[in-house]
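Peer 1: Okay, predicted coordinates and the sequence, questions at the end:
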Amino acid sequence: MVTRVATVAFQGIDAVPVDVQAHIAPGLPALVIVGLGDKAVRESGERVRAALIASGLGLPPKRITINLAPADLPKEGSHYDLPIALALMSAIGAIPQDALDGYLALGELGLDGRLAHVGGILPAAISAHGRGLGIVCPKLSGPEAAWASEDVDIIAADSLLALVNHLTGHQLQGRPAPGKQLLEAGDLPDLMDVRGQAVARRALEVAAAGGHNLLKV
């Protein structure tokens, strides 16, 4: 049986729907991730395996295949960790298979099962709202997701274990309020962190280097 969890891929500032599919079958033990993922996506398997073990869960000694559909769409980043973990948890019965119907998920996993903030939360939340879905994300990302709309159902947890407790009804997480990210002195955003929009970024760099005026439309 195949279990599914919705997430997104980012193309510039657009969040494109992606379907994370997990399949467990007899065979030599292996965890294979397919679907045109970059190095961060391919390494996701080891982070997910360690996070599940740290959360008291274990993967069966079988052949596990993770497919990121559509297969011809490039996938980048570590935010696929959480949907992959949730799809596997659904496949092994750790959470109800219908628990994530109506949600999309994204977040990076630590080896201890904690969830780390990832970029693109706001575009993902806006995409979820447009599709009539809720969003599952790290606790630190919840205040950013809340800016998308008051109507978006947000589950923001700080670890896989807390997320399992919420989805099984043991310890519910409250909806986060919209918040601002406070920057420390000297910790200002840098254009090197921008992914995509290469032409626009180059124009900004040239204007800044030459001291030129810039009109943004």
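Peer 2: Yep, it's here.
Peer 1: Please count neighbours and contacts with C-alpha atoms only from this point.
Peer 2: OK.
Peer 1: quick one: contacts for residue 108?
Peer 2: 78, 79, 80, 81, 82, 115, 116, 117, 118, 138 (C-alpha atoms under 8 Å, 6 or more residues apart in numbering).
Peer 1: quick one: which of those sit in strands?
Peer 2: Here DSSP state E is the test, and the contacts of residue 108 give 115, 116, 138 as lying in strands.
Peer 1: and the first one, how many neighbours?
Peer 2: Residue 115 has 28 neighbouring residues, counting by other C-alpha atoms under 10 Å.
Peer 1: what about residue 60, distance to residue 10?
Peer 2: Separation of residue 60 from residue 10 (C-alpha to C-alpha, to the nearest Å): 32 Å.
Peer 1: These two: who's more crowded?
Peer 2: In this view residue 60 and residue 10 are compared by other C-alpha under 10 Å, and residue 10 has more residues nearby, 20 against 13.
Peer 1: okay, pairing it with this:
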Amino acid sequence: MSEARERVRSALIASGLALPARRITVNLAPADVPKEGSHYDLPIALGLMAAIGAIPPDALTGFTVLGELGLDGSIAPVAGVLPAAIGANVREEGLICPAACGSEAAWASPDIQIVAAHSLIQIANHFKGTQVLSRPVPKVHEAVSSPLDLRDIKGQESAKRALEIAAAGGHHLLM
């Protein structure tokens, strides 16, 4: 979580938001649950934005939030958006997530409110009423067809065999 501090600070500064010069404490409760991953970046940043008045203080009420921040204030996609959206829908909450994950989140329910943005500024403008972020639509990502085939590689029999074994076993491979 120590990198999250710097990502959030850099993203807010890049978005034109000044943080107070004093120490800021963020409480990630419950304390006994391990906090791993960068999907906490966006909720921390939005909580700080509400605290400093960049968005209305009650704007986040009724929302589940997840997303990773870039140093420039952009919101990067994260894994687990569909389960988060399903959980938010069960709790009758909305979801704030990266724009790249919005179509995945939309599969949770046609009734769930989804705010899917590319940047912190878009979310701030959405909650201030100066920009409308439309609800993403569910869509299926098409499989990428690859014109590459192992049959096209001449020689390198041992390397091709290693690729086949790794693929058959579902193993990672670095060449």
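Peer 2: Noted; the coordinates are in hand. Bear in mind the structure is a predicted one, so any value in this text is a computation, not a measurement.
Peer 1: and which of the ones in strands among the contacts of residue 108 of structure 1 is nearest to residue 200 of structure 1?
Peer 2: The closest of these to residue 200 of structure 1 turns out to be residue 116 (C-alpha to C-alpha; 28.8 Å).
Peer 1: burial count for that closest one?
Peer 2: 20.
Peer 1: out of everything not next to it in sequence, what's closest to the equivalent of residue 76 of structure 2 over in structure 1?
Peer 2: The equivalent of residue 76 of structure 2 in structure 1 is residue 116 (alignment by TM-score structural alignment). Excluding its sequence neighbours, the residue lying closest to residue 116 of structure 1 (C-alpha to C-alpha, 6 or more residues apart in numbering) is residue 108, at 5.1 Å.
Peer 1: okay, now the alignment partner in structure 1 of residue 141 of structure 2: neighbour count?
Peer 2: Aligning on TM-score structural alignment places residue 141 of structure 2 opposite residue 181 in structure 1. Residues lying near residue 181 of structure 1 (other C-alpha under 10 Å) number 9.
Peer 1: contacting residues around residue 181 of structure 1?
Peer 2: Taking C-alpha under 8 Å, 6+ apart as the definition, residue 181 of structure 1 has no contacts.
Peer 1: Give me the most central residue, structure 2.
Peer 2: residue 67 (2.7 Å; C-alpha atoms, centre = their mean).
Peer 1: And that one, what's its match in structure 1?
Peer 2: That one, residue 67 of structure 2, aligns with residue 107 by TM-score structural alignment.
Peer 1: and the residue nearest to that match when sequence neighbours are not counted, what does it touch?
Peer 2: For residue 107 of structure 1, ignoring the flanking residues on the chain, the nearest one in space by C-alpha to C-alpha, 6+ apart is residue 79 at 4.3 Å. Applying C-alpha under 8 Å, 6+ apart to residue 79 of structure 1 gives the contacts 106, 107, 108, 118.
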